[in-house]
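Asker: give the three-dimensional model of this entry:
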Amino acid sequence: MSGDSELDEIQGIFFEECAEGLTVAEEGLSAMAAGDVSADVIAGVFRAVHSIKGGSGAFGHAALLAFSHRFENVLDEVRGGKIPPDEAVTQTMLNAFDVLSDHVKAAQFKTDPPNDAAMLAQLDALLEHKAGAVAEAPVVVVAEAPVADDFGFVPVVAPIEDFDPFGFEPVSVSLDIEMDVAAPWQVRFGPSRGALANGGEPLLVIRELEAMGGTVTAVDVSALPKLRDLDPEDSYFIWTLDLPGEMDEQAIRDCFDFVAPDSLIEVARSAAAPPPALVDLAPVTVEPVAAPAKPVAAETPSARSAPTPEVRPAEAAAQTIRVELSKLDQLLNLVGELVIRNSILADRLSLPDQERVELPDLLRLTRQIQDNVMSLRAQPIRQAFSRVPRMLRDLASETGKKVVLETIGETTEVDKGVLEKIGDPLTHMIRNAVDHGIESPEERIAAGKSPEGTIRLSAEQKGARIIVSVSDDGKGIDRVRVRAKAVEKGIISADAVLSDEEIDALICAPGFSTAESISNISGRGVGMDVVRSNVEALGGRVEIHSVPGEGTTFIMGLPLTLAILDGMIVRLEEQRFVLPLANVIETIRPEPGQVKATSPTTEVIELRGSYLPVKRGSELFGIGANDRRNPEDSVIIIVESETAGHVGLMVDTIDNRREVVIKSLEDNLHPIRGLGGATILGDGSIALILDIDALVAPPPMQVKFTQKGIAA
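Answerer: Predicted coordinates:
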């Protein structure tokens, strides 16, 4: 591998870490904007920006380095309590975060850096305001002679009307005070061989420690070999540095963020702490100053003495390794093949043979391997949800609306590939909900609602799919207006007969918008079209449910890329399908007359005094003979769906129960409603996996969009 390609690979790792740091920083700043200004949250944002700054300097990204350094300075003052993290300061830092993100993108894609002059001026203003406030703060010391303490004076608080700033003589005080001095930090740093081989530069760390007040006190060169044995990519030196004792330990450790984990890094207090210092203060004359708004009591010297900092044990750093996603995909496929081979083995062995070869133990171990490998690609959907609070604040500011966010199921894990592709659909759905769904505070009050609208984000796994929904409690879809706009734009004809669900689906047509004018939020008719096309490209589906005056819900059903599914093998006209056990409530062999026809195309089953709709699986897929099978010769499986509730699915027979591997259909076929994937059974044949929610629910979107409009 050439030197340039090695450097590109290392820079690629740096930009991946930048993306992770930006995510952490955005979550922290969003928490601060929501009122959480705890030390841990602020420190997390500081460390994220500090890491980006350190890497940018190592790779020569000057513009990114300069901006992140200035941003870091402000965060350091906020962390130290010198700048209060109020609403205005937090908003400035959120704006600075946007500019920092643009700098990272410019450095990554080698484009011109953003114009950050205005943002730098705002950051400098925060620093200058802090310095000015400290410089201008008056200090008043009030001494009273009648009763003297150990130091010869007592602080007095007098009523403001009796306070005379010129009513006492200057006081001269000479003190010998024993003050606590924290032991200095001692740092030992020895880079690993791998660090130098990958282009690491230890002197950058040394210089950063020196800039913090550190001094190199020793360099151990005992491991240095003779010249003929010298390896230019090996490390032989160990530096020892002393740093001021009042420094924060975490600030020192932050300097080693980009150092290889197997390097020697020791941070500890010096074994021999300096003796307490006797500070001989020269006589101090306290001059009268202007009277403050209210009298201030003087601190006693004992209160001013520095407390001894708490020494925290070093936390063990988590060991991580970066792996290409293609290698994980290959590993996942191999584990899937292992599950299929176990299924083949189970089918070919009789029950006594299975017990003899301990097949259940083999299946259990295979399942554990599968679960662990799946977790390598799985990421909590919180990463996608974390961008929404910031987006809502900006949208609320632009529209003048009040919006409250509720999130459910943030820990639901989604495949990393799916997670990266749902960002745009989620953004457009949120913008659509705020701009078109949520009413203004005045309109909501007039409608008898709270002035604050609510947007609810939820995620959960159901069978072979991840269900992500965005709902609002706004005014719902104005179907009369939507239909009129569709006719105006030529998407449908004026005499077209459409159901409510089909009218709702029109908002996903290319170029469709009900906005009267184009704004920064909407009006171009590309938002919901992006939602539909992106989700369908993933092999998913979009459903829209709206109630006028109550709100609208958008549901994205996304496939799992690969997973083991507990399934029931059923037959429809001699074809085998897999029905997820997670959807199964019970199975019934109907008695004569238990299934009744309510129309030529609909049937119900009487079950414990209630009636449930029945759907014939063969008719749903259009397979088999025209003659309808007698219900008594079939099996009805009561399944539970999200949209249709409990429904009876009629199948011919049930073969057995199996753990199957879900294989996605999107790479080779277009999405098929009612199918969630495919699998390979023990005999080597292919079986399709049923998507119960899509199969038994009434079709919410039957509209087909074309370049010229809507097809019948």
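
Asker: going forward, measure contacts between C-alpha atoms and count neighbours the same way
Answerer: OK.

Asker: now the lengthiest helix in the chain: buried residues?
Answerer: Secondary structure assigned by DSSP state H gives helix 3-33 as the longest helix of the chain. Across helix 3-33, burial judged by 16 or more other CA atoms under 10 Å covers 10-11, 14-15, 17-19, 21-33.

Asker: same question for stretch 434-450.
Answerer: Using 16+ other CA under 10 Å as the test for burial, stretch 434-450 gives 434-441, 444, 449.

Asker: repeat that for stretch 518-527.
Answerer: Using 16+ other CA under 10 Å as the test for burial, stretch 518-527 gives 521-527.

Asker: now the other sequence, so there's something to compare against:
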Amino acid sequence: MSIDMSQFHQTYLEEAVENLAELENGLLALERDGNADLNAIFRAAHSIKGGAATFGFQDIADFTHGVETVLDKGRDLTLDLSAEVTAVLLRAVDVLGELITAARENRKATANDRLACQQALTDICGDGTPKAASARKEGTGGHKMMNITFKPHPDLPKTGSDPLNILRELGRLGEMTLTAFPESVPTLEELEVENLFLWWEATLETEHTVDDVHDVFLFVTDEAEITVQVVAAIDAAPQAQPVEQTLVAEPMTDRRAPENERRAGNDRRQPEKAPETAFIRVATDKVDNLINLVGELVTTHAMVSQHSSRVDADGHPMLHSSVQEMAHHTRTLQEAIMAIRMMPISFAFSRFPRMVRDTATKLGKQVSLVTHGDQTELDKTVIERIADPLTHLVRNAIDHGIEIPEERKAHGKPAEATVELAAYYRGGNVMIEVRDDGRGLDRDKLMKKATEKGLAQEGETYTDEQVYQFIFHPGFSTAAQVTDVSGRGVGMDIVRKNIQSLGGNISIETEKHKGTRFIISLPLTLAIVDGMAIRSGDEVYIVPILNIMESIKPTKGQVKTVGHNAEVMDIRGSYIPFVRLSEVFKTEMGDGSTRPEDGIAMIVESDHERIALFVDELLGERQVVIKSIEANYRAIEGVSGATILGDGRVSFIIDLAGIIKRANREGLHHAPVKPNKSKMTEEGHHVV
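Answerer: Alright, predicted model coming up:
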């Protein structure tokens, strides 16, 4: 019987990535405080090696063998897992990461540190040969004679495990005599070639422990009956000789054994298991396709709902009742499907313990990382795309925010600084915070740099938040010197751009000598958005509810002209830019009127900038499916996507960050000003 093992490669490689993360986190905990589960760390390495050997990734198996040997000596207490040894093991994790990535991308791995790291592992172990456990949990050391029974369930091969590979791995532990029992093999007419009907007994003479033997069967403990029994201890080890595997076949029993006996045998090998949650791995594109289909269903429901609203409810009560029930089921189905793509943010947070450790070591600082809300869930795409902005923020916090130990002590702080990552829900959004207890942002230094670069005007009044937002401009940096970590003014603008592309925003809170907090707000998902349908002229647009602060019917005199035909609106004593959506997209107002009191002003906010967006009419809230337009058309500033309305028309989804940027280019870039701190001249300019 031959099975194509390549069909299981992707599953193994995904599990290898998870095991590698567990291995790395365990080593970091071991290095940090010595409080780590060595058995769990060893199992992670053993799982990577065992799977690699089973599925033919020999380079991964061979390299991991060296890691496993070092960890094994650490478990035996025959090797001190010092900081130097742990550093080598962390280097090995990097090499393994490259080997696994190369296997996933079906390419040859680059050598880089591989050979040097392999030699370092060998040097740690002396001659590089794994030595037997001298005194493990079982008590005495020396050679042992073990009897091992391995009774796989018939469907074991369907899980991707090859029993012959398992037996070969077992044979490497010592001198083994193996006996196969084929009495359960059915007749040729009844034989199912995908099932397994053999079981084995082995006599193993070894220096290894019962735990080592059980580790060989780590992948198949749920698919087989396994017993390991020490039957004798051998005082003197025999002379070294090549390991042999002697296969002994028992005399064949009658293959035409009664049917009830065979069934009894099969039942015996498959004991009842306790109920447990089952998982399956599904390709991402299948989930994406399912979400797209649900999106189409949401659109179709909107069309049905709009058409049914034109029908007399009293004359067709069942129709309206069915539409309402359909709305409920559609929403429930949508939420259930969207939940499939939700992942805990721990997948993004897991990369930071190692990065914080390496960056702090390079800069000569002492930094610990603390995470909160690791199980907060986000859409898979959001998690993948937020990882890089978070990496830049954490690296900047360590480089610019955290002081060297001497400086911290001078300000009465502990030598070890803390960087925190936190995630939590707020309304329909997920909030992510990056905090540090460093020196904080220097407002005066930021203002000076902003003035030098022409971002701020002398004499203008700026709020703290406006000043802190200067750091997100391209090329803005107050670093005294450039390092290979940061300081070139490249990156923070990309951080904000990437967060905005996810429909989120970022704000800053800081206190001198106390620390800085970056607060990121993100939508739970990118596929469906709750928005307000608005009309401007003959066009209908969707504005995300998240960005709408309030809507106001302007009164006469509330909107004033300033500068070169720019307009501002007085909102409870503060002036904010007044932007006509019809002018942004060069369309006509619906009734030809240009008077503010004839329309609606929506007070909207993006990146802590507010404007009054002037439209003809509010049409009500809508839940819409976002469709990208950049795949077929060029990107339009101020438009984030499109959707299909209930009447079949296409409507643009407004990107308020783009609208504000366009408005600023047209002169509407005034900071909000309090009337009691300024006066309006005849020309309409603010004078502080």
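
Asker: okay, the buried residues of stretch 434-450 of the first structure in a markdown table with distance to H50 of the first structure next?
Answerer: Converted to a markdown table, those look like this (distance: CA to CA, whole Å):
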| residue | distance to H50 of the first structure |
| --- | --- |
| V434 | 35 |
| D435 | 37 |
| H436 | 40 |
| G437 | 40 |
| I438 | 39 |
| E439 | 41 |
| S440 | 41 |
| P441 | 41 |
| R444 | 45 |
| K449 | 45 |
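
Asker: average distance between the strand or helix carrying L620 of the first structure and the second structure?
Answerer: Assigned by DSSP states H and E, L620 of the first structure falls within helix 617-621. Here helix 617-621 of the first structure, set against the second structure after superposition, deviates by a mean of 6.2 Å using mean CA distance after the TM-score superposition for the first structure.

Asker: which strands and helices lie in contact with that helix?
Answerer: Judged by 3 or more CA pairs under 8 Å, 6 or more residues apart in numbering; DSSP states H and E, helix 617-621 of the first structure is in contact with strand 645-651.

Asker: contacts for the strand it packs on, please.
Answerer: Applying CA atoms under 8 Å, 6 or more residues apart in numbering, the contact partners of strand 645-651 of the first structure are 570-572, 605, 612-618, 631, 634-641, 696.

Asker: picking up where we left off before, in helices only, show me the buried residues of stretch 518-527 of the first structure.
Answerer: Taking DSSP H, the ones among these that sit in helices are G527.

Asker: narrow the buried residues of stretch 518-527 of the first structure to those in strands?
Answerer: Among these, DSSP state E puts none in strands.

Asker: now the buried residues of stretch 518-527 of the first structure in TSV, with distance to L506 of the first structure?
Answerer: As requested, those are exported to TSV (distance: CA to CA, whole Å):
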residue	distance to L506 of the first structure
I521	19
S522	16
G523	15
R524	15
G525	11
V526	12
G527	12
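
Asker: out of the buried residues of stretch 518-527 of the first structure, which is nearest to H50 of the first structure?
Answerer: H50 of the first structure lies nearest to I521 out of those, by CA to CA, at 33.2 Å.

Asker: map that closest one across to the second structure for me.
Answerer: For I521 of the first structure, the aligned position in the second structure is V485, judged by TM-score structural alignment.

Asker: please, where are all the strands along the stretch 151-300 of the second structure?
Answerer: 174-181, 199-206, 224-234, 245-249 (DSSP state E, counting those that start in this stretch).

Asker: of those, which stretch is the most buried?
Answerer: Stretch with highest mean neighbour count among those: strand 199-206 (a mean of 22; mean count of other CA atoms under 10 Å).

Asker: tell me the angle that strand makes with strand 174-181.
Answerer: If you take axes from the mean of the first three to the mean of the last three CA atoms, to 10 degrees, strand 199-206 of the second structure sits at 170 degrees to strand 174-181.

Asker: neighbours around R377 of the first structure, how many?
Answerer: 17 (other CA atoms under 10 Å).

Asker: what helices or strands is the longest helix of the first structure leaning on?
Answerer: If you count contacts as 3+ CA pairs under 8 Å, 6+ apart, helix 3-33 of the first structure packs onto helix 39-58, helix 87-109.

Asker: let's see 10 Å
Answerer: helix 39-58, helix 87-109, helix 382-385, helix 388-399 (3 or more CA pairs under 10 Å, 6 or more residues apart in numbering; DSSP states H and E).

Asker: which residue range of the second structure does the shortest one align onto?
Answerer: Think helix 382-385 of the first structure. Per the alignment by TM-score structural alignment, helix 382-385 of the first structure matches residues 346-349 in the second structure.

Asker: so what touches that stretch?
Answerer: Stretch 346-349 of the second structure has contacts (CA atoms under 10 Å, 6 or more residues apart in numbering) with 18, 21, 371-377, 380, 382-388, 390-391, 421-423.

Asker: if we use 6 Å, what do you get?
Answerer: Residues from elsewhere that reach stretch 346-349 of the second structure, judged by CA atoms under 6 Å, 6 or more residues apart in numbering: 374, 387.
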